[in-house]
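Peer 1: need a 3D model of the following:
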Amino acid sequence: MPPTLWIILLAAAMVGIPAILWTARSLRARIGGSVMVGLLDLVNMGYVRWWHRLKLVGFDDLPPPFRKGDVGAGIVVANHSAGIDPLVVQAGIRRFIRWMMWADMMLPVLGFVWKAARILPVSYGKKDTTTVREAIRHLKSGGLVGIFPEGAITRPPGEIRPFQAGVGLVARMSKAPVLLIHIHDTPYTPTAFGSVFHRSRTVVEVVGVFDLKDVKDPEAATARLHEALAQHCGWPVNEESILEMWRENPDEYEAPV
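Peer 2: All right, here's what the predicted structure looks like:
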């Protein structure tokens, strides 16, 4: 190989390697986690800001541990309005959130996304204590966990469904503060993934932060969150549990993809 070519390759390496390392460090620093998480977050921020014209309300004054650079356990709880909900919430919270998600919604073609996002899969109809234990372990290690306690996307939109008591149990066992969020004006589509392709003016609002570690009854803790969300948004409360509807008619209420 000619000496000139060696010099060119050496110069390229001297410039390229630091650039790659700087890029990797910058991606990791976005919300924490891996380089892939940072890359997905970069894409997501552009997507939700442009396609969904996302409006964030109350995120400028978040208390610890929900701010960028914070450490410590925290639970993020929100109503479930569309498939894009985890994306728009993550855009407001600049720490990596591990979401609990219905396993049936995890399409194999997006396996690399689920792996990078370290999704906590929930299998309704089964005693899935493994996922709950993993969520609590993640919280006790100082991470954030995201939960949609209604159990599935609310249909029709514009109402609040009952919360599953698991959210209160996780809060009590982990002793982590709970950030309650209201999501609205997302696209209403027949399937969860349909909302990805429809434009919107989605709004994500902070309702408040709740300390539930001293509430011994998980159902009481869950009820407190449910009441706070209902009072904040003013939506009617539909007492029909989505999970109970699924248990009674599993064929009719299969996870929509």
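Peer 1: all contacts plus neighbour counts: C-alpha atoms, from now on.
Peer 2: Fine.
Peer 1: buried set for the lengthiest helix in the chain?
Peer 2: Assignment by DSSP state H gives helix 3-31 as the longest helix of the chain. Along helix 3-31, these residues count as buried under the neighbour rule (16 or more other CA atoms under 10 Å): 24, 27-31.
Peer 1: now swap in stretch 220-227 and tell me
Peer 2: Buried, per 16+ other CA under 10 Å, within stretch 220-227: 221-223, 225-226.
Peer 1: stretch 118-128 too?
Peer 2: The neighbour-count criterion (16+ other CA under 10 Å) identifies 118-122 as the buried residues of stretch 118-128.
Peer 1: what of stretch 156-173?
Peer 2: The neighbour-count check on stretch 156-173 (16+ other CA under 10 Å) flags 157, 159-173 as buried.
Peer 1: please give the structure of this sequence too, so both can be compared:
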Amino acid sequence: MALNFYSFAKGVVSGILKPLYRVEIIGTEHFPKEGGVLLCSNHISNLDPPIVGITAPRPIHFMAKEELFRVPILKSLLPSLHAFPVKRGMSDRQALRTGLEVLKQGNVLGIFPEGTRSRDGKLKKGLSGVGFFALRTDAQVVPCAIIGPYRPLKRLKVVYGSPIPMDELRERKASPEEATDYIMNHIQALLDEHR
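Peer 2: Predicted coordinates:
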């Protein structure tokens, strides 16, 4: 039932946002067709989650800030869209456990490593929770770049990069902070290449 609602919602939102922002999707051929995927994107607008949700080839389980689950209509809607709450700062153990479970079950976990929107569009430092997920699972890590502006009828690009090679960092037990910086560098490279 949840998957049916997700597909229905994706179709409705896609029909509105894709023509409104003339969304151009690049690189979906890089997206793994199966297995756990940690999808890491820059964050420039409140519309980023639906934009990534309608452009990614597979359903995404998003970490969403806890405050959204206190809004009456969203409280019942968000779980149907595979979202789960996280307390600000990414030190929320329950959210970390849920995220690990999503990946171990072979699903896609969507994260905005910056933790909050970038006001000037420049990529900010990522939070270490992202590196934690990348190191603690064998999920493939896919970088994503959203390149604005979010203005009606101005082209918006969503770029999916090739999975980031994580084996070397996993083998030498790199720190979550180092893994996060490594992932952020790949997102920055996509932004630089496609701007």
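Peer 1: ok, so of the buried residues of stretch 156-173 of structure 1, who is nearest Asp61 of structure 1?
Peer 2: Closest to Asp61 of structure 1 out of these is Ala171 (22.2 Å), distances taken as CA to CA.
Peer 1: please pull up the equivalent of that closest one in structure 2.
Peer 2: Per TM-score structural alignment, the equivalent position to Ala171 of structure 1 in structure 2 is Ala134.
Peer 1: what of Trp51 of structure 1?
Peer 2: By TM-score structural alignment, Trp51 of structure 1 lines up with Leu20.
Peer 1: tally of neighbours for its match?
Peer 2: Around Leu20 of structure 2 there are 16 other residues, counting by other CA atoms under 10 Å.
Peer 1: test my guess that it contacts Pro152.
Peer 2: Yes - with contact taken as CA atoms under 8 Å, Leu20 of structure 2 and Pro152 are classed as touching, separated by 5.3 Å.
Peer 1: run through the strands of the stretch 101-250 of structure 1 in chain order.
Peer 2: Taking DSSP state E, counting those that start in this stretch to define them, one finds strands in the stretch 101-250 of structure 1 at 120-122, 144-147, 178-184, 203-210.
Peer 1: what's the average distance of the third one to structure 2?
Peer 2: Using mean CA distance after the TM-score superposition for structure 1, strand 178-184 of structure 1 ends up 0.6 Å from its aligned counterpart in structure 2, as a mean over the superposed pairs.
Peer 1: chain neighbours aside, what residue packs nearest to Asp70 of structure 1?
Peer 2: Counting by CA to CA, 6 or more residues apart in numbering, Asp70 of structure 1 lies nearest to Pro64, which is 6.3 Å off, once chain neighbours are set aside.
Peer 1: apologies, that question was intended for Asn44 of structure 1.
Peer 2: With sequence-adjacent residues excluded and distances taken as CA to CA, 6+ apart, Asn44 of structure 1 is closest to Leu87, at 6.7 Å.
Peer 1: show me what the one you found lines up with in structure 2.
Peer 2: Aligning on TM-score structural alignment places Leu87 of structure 1 opposite Pro50 in structure 2.
Peer 1: what number of residues are in the vicinity of its match?
Peer 2: That count, for Pro50 of structure 2 with other CA under 10 Å as the rule, works out to 15.
Peer 1: which SS state does it fall under?
Peer 2: Using DSSP: H, G, I helix; E, B strand; the rest coil, the structure places Pro50 of structure 2 in helix.
Peer 1: surely it meets Val13?
Peer 2: Yes - Pro50 of structure 2 is within contact range of Val13, at 7.4 Å (criterion: CA under 8 Å).
Peer 1: what's the match for Gly36 of structure 2 in structure 1?
Peer 2: Using TM-score structural alignment, Gly36 of structure 2 sits opposite Ala73 in structure 1.
Peer 1: structure 1: which residue goes with Lys75 of structure 2?
Peer 2: In the superposition onto structure 1, Lys75 of structure 2 corresponds to Gly111 when matched by TM-score structural alignment.
Peer 1: with Lys126 of structure 1 as the reference, measure out to its match.
Peer 2: Distance, Gly111 of structure 1 to Lys126 of structure 1, using CA to CA, to the nearest Å: 22 Å.
Peer 1: with Arg201 of structure 1 instead?
Peer 2: Relative to Lys126 of structure 1, Arg201 of structure 1 is positioned 37 Å away (CA to CA).
Peer 1: same deal with Arg224 of structure 1?
Peer 2: Distance, Arg224 of structure 1 to Lys126 of structure 1, using CA to CA: 26 Å.
Peer 1: right, I'll call it a day here.
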